[in-house]
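In: sequence-free structure coming up:
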């Protein structure tokens, strides 16, 4: 990135994303504790597990609707206003989750309220990340790989931050660690809100002469094929965000009988590797080409996912988990650092946030809503845990390559540039 102002945009966008993603990830980090607190009325442990996965999926299923609605609002009122709203919503939900009485006190009301707050978190995240990507895309003039790589480094630190806080709060507060983590996240979100007040509206939005009153109608009428392309481009990002960083926590918990806080500590090195890889590969992609980096990442994922997950599920030791997950997260970092550019580049300014919001969140709804269940079902039927995970990863990588094909075939004439 060539200027201090560009770096400021990425850093300010990233700081808020760290705090918001921290809040969102706490649910899966403390899934066992939350299940015991709010689903204790369900006697069957199998049903408890299924219900926990369903609640995890609901927050993703709601995101396409939230992303389209909030994206359209952002295309009308501006990116900054939407950006400040989403972090406040996430923070309020996180704080209320931390102080909400459990099933033993409120009965089924506690369960319903917790689910409602989780849904609102999904709404907030549905507008948060697309806004961050669009703000960076519209503010940075070149070196998009480095810019998006740095932004996603901040986002992945949100995963890492949630794991580290879970570990240390587990040591400090014991059984109350999950509540203190949510309350802490709510407080941090208010800090993130004030940080975002220092952001300026993007030049491209300010220079937009005509703003559509209902951008999502224009999106569906004129750019439906680009939504398909954007969704396919996002599928691998969704796989990484859901299966590698969130679902992996639950998977490792089944393989190694340890408290949630210690599992978080075991997974921390792979998240650190992801944080580093996103920026390093983004920086290198600006030198060798974004398309080439994207294609290489997809092919490597196709080749390496099976042996990596086999090592994790067959050896079942902390070192095996660290090695296998680190290989996969490094590949994910290579992919995501360049894919975000293509997704934003698909849409013109007047519907960009709507288009990115729908494409990005639709992919996360499909992967977040169905990939864990598909992986689990294949594992149960086959008796092999690694098989379900690998099949889901391979399907996602193939869809990612198809997304690049759609981008090249349908949009190549519009976007001929040395940077890609």
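Out: Looks like it came in fine. These numbers were taken from a predicted model, which means no experiment stands behind them.
In: contacts and neighbour counts: CA atoms only from here.
Out: Fine.
In: which residue is nearest the middle of this structure?
Out: residue 241 (4.5 Å; C-alpha atoms, centre = their mean).
In: And the helices in the stretch 301-420 of the chain, which stretches?
Out: Along the stretch 301-420 of the chain, counting by DSSP state H, counting those that start in this stretch, helices occupy 318-345, 352-382, 385-411.
In: could these be laid out in JSON lines, adding distance to residue 288 and mean neighbour count?
Out: Shown next, in JSON lines, are the helices of the stretch 301-420 of the chain (distance: least, C-alpha to C-alpha, whole Å; neighbours: other C-alpha atoms under 10 Å):
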{"stretch": "helix 318-345", "distance to residue 288": "11", "mean neighbour count": "23"}
{"stretch": "helix 352-382", "distance to residue 288": "25", "mean neighbour count": "24"}
{"stretch": "helix 385-411", "distance to residue 288": "17", "mean neighbour count": "20"}
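In: Reformat these as TSV; add distance to residue 159.
Out: Output for the helices of the stretch 301-420 of the chain, formatted as TSV (distance: least, C-alpha to C-alpha, whole Å):
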stretch	distance to residue 159
helix 318-345	12
helix 352-382	16
helix 385-411	20
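In: just so I know, which of the ones you listed lies nearest residue 163?
Out: Checking the helices of the stretch 301-420 of the chain against residue 163 by C-alpha to C-alpha gives helix 318-345 as the closest, at 14.0 Å.
In: elements contacting the closest one?
Out: helix 108-139, helix 144-173, helix 224-239, helix 260-288, helix 290-315, helix 352-382 (3 or more C-alpha pairs under 8 Å, 6 or more residues apart in numbering; DSSP states H and E).
In: any chance of those in a markdown table, with distance to residue 414 too?
Out: Listed next are the helices and strands packed on helix 318-345 as a markdown table, based on distance: least, C-alpha to C-alpha, whole Å:
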| stretch | distance to residue 414 |
| --- | --- |
| helix 108-139 | 17 |
| helix 144-173 | 18 |
| helix 224-239 | 13 |
| helix 260-288 | 20 |
| helix 290-315 | 15 |
| helix 352-382 | 15 |
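In: this is the other structure I want to compare:
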């Protein structure tokens, strides 16, 4: 970032370039909260089949039950923009910390409630309606949590550790997917299908809610960001509706972040969330092997986020974006064209593409600094959540229809979006961030 920029991302020039104990505490508590919150959001998909049988009539056709179950899941995506805009609005006016704590509270309570909900057999149509309401609240919470967490950490860590801080936090957030996958595997291995349907499906939701509330308590020990404190001291906190300023003055930044978010959503939704089902249905791979390979890929994704953040600080944004997204193009084709392969080749190639999916950490690294401090939270939240709601929702439909005609549809889609990420790495704003005119 240029030294002429007021209130740059990261700590002040007097701050040590190394992470202090306070920085590590901030990063650790933020990452832990992000892991638990994203776990709460995705655990639904791992038990969607069971939830469909319990929350809809038994005589409903299976295809319709599945459609409505995933429709409720999709409602979480659709409510992200609204929750993100509202939470970010007050985050730019009242402070990052308050909204950062509120978002995880809004996720923990609905998750706990889902684990305690009566089923359709007990209360009829009220059961799916309550489930829908909880998913809407979860979506609103995650819409505020992710941009809020990125801004919070970015404004705390020293400028020379900015990439590592954001990358490590992103790793913590994506670790929620891994945690959800591991918990689902443990529940299904420890309990019989009858036990899972009877009571065991509730365990991961109750655990997620309880640990989420613990995370709310732990965030009491976080401090407001130095950047927001300086804004408040200078009385430059946003006075008008921050979204109005963004749409009037920062449209280019919104477009850049929205396109990069499309890249992120393609990589996460296709490679991590959809591929286990694709492996089973298209290539006849055993469910256990598919889930184990997916767990390896998700672990490599988590490591890849940290690596991308570290490399950003060491080598700069543009080289990391070009190498990361270029590598994602190549490894996507390497993985999908090599299927079904052997168990060893499946795990190895899935893990490799997962590592390059870690390049998605560059999205918040670029996105946070694309907006000035006064409207940073709102700008990132608006562009990120609107794009994710559109493309995250459309991607499963596109891939499902496309794969009927071409089994390599996932490879083509991910590679095409990764190529766009490569091109966006050449855009000056990606490297320089917001420039005061």
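Out: Nice, thanks for sending it over. Predicted model only: the values in this text are computed from it and were never measured.
In: Now compute the TM-score of the two chains, please.
Out: Overlay of the two chains. TM-score (TM-score structural alignment, normalised by the length of the first structure): 0.90; 408 aligned residues with a C-alpha RMSD of 2.4 Å.
In: circling back: closest to residue 193 of the first structure out of the helices and strands packed on helix 318-345 of the first structure?
Out: helix 108-139 (12.1 Å).
In: got the angle between the closest one and helix 318-345?
Out: In terms of direction (axes from the mean of the first three to the mean of the last three C-alpha atoms, to 10 degrees), helix 108-139 of the first structure departs from helix 318-345 by 60 degrees.
In: mean per-residue distance, helix 108-139 of the first structure to the second structure?
Out: Compared with the second structure after the fit, helix 108-139 of the first structure shows a mean deviation of 0.9 Å (mean C-alpha distance after the TM-score superposition for the first structure).
In: got it, and stretch 79-91 of the first structure?
Out: With mean C-alpha distance after the TM-score superposition for the first structure, stretch 79-91 of the first structure averages 0.8 Å from its match.
In: Tell me where the stretch 1-150 of the second structure has helices.
Out: Counting by DSSP H, counting those that start in this stretch, the helices of the stretch 1-150 of the second structure are 21-46, 48-55, 62-78, 80-93, 96-116, 120-123, 126-154.
In: how about the ones you listed in JSON lines, adding distance to residue 354 of the second structure and mean neighbour count?
Out: Formatted as JSON lines, the helices of the stretch 1-150 of the second structure follow (distance: least, C-alpha to C-alpha, whole Å; neighbours: other C-alpha under 10 Å):
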{"stretch": "helix 21-46", "distance to residue 354 of the second structure": "18", "mean neighbour count": "22"}
{"stretch": "helix 48-55", "distance to residue 354 of the second structure": "24", "mean neighbour count": "19"}
{"stretch": "helix 62-78", "distance to residue 354 of the second structure": "23", "mean neighbour count": "18"}
{"stretch": "helix 80-93", "distance to residue 354 of the second structure": "25", "mean neighbour count": "25"}
{"stretch": "helix 96-116", "distance to residue 354 of the second structure": "27", "mean neighbour count": "23"}
{"stretch": "helix 120-123", "distance to residue 354 of the second structure": "38", "mean neighbour count": "14"}
{"stretch": "helix 126-154", "distance to residue 354 of the second structure": "20", "mean neighbour count": "25"}
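In: okay if I get those helices as JSON lines plus distance to residue 332 of the second structure?
Out: Compiled in JSON lines, the helices of the stretch 1-150 of the second structure are given as follows (distance: least, C-alpha to C-alpha, whole Å):
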{"stretch": "helix 21-46", "distance to residue 332 of the second structure": "23"}
{"stretch": "helix 48-55", "distance to residue 332 of the second structure": "27"}
{"stretch": "helix 62-78", "distance to residue 332 of the second structure": "25"}
{"stretch": "helix 80-93", "distance to residue 332 of the second structure": "28"}
{"stretch": "helix 96-116", "distance to residue 332 of the second structure": "33"}
{"stretch": "helix 120-123", "distance to residue 332 of the second structure": "42"}
{"stretch": "helix 126-154", "distance to residue 332 of the second structure": "26"}
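In: Among the ones you listed, which comes closest to residue 428 of the second structure?
Out: Between residue 428 of the second structure and these, the shortest gap by C-alpha to C-alpha is with helix 126-154, which sits at 20.2 Å.
In: Give me the distance from that closest one to the chain's centre.
Out: Averaging C-alpha positions (C-alpha atoms, centre = their mean, to the nearest Å) puts helix 126-154 of the second structure 11 Å from its chain's average.
In: residue range for it in the first structure?
Out: Here helix 126-154 of the second structure aligns to the first structure at residues 109-137, judged by TM-score structural alignment.
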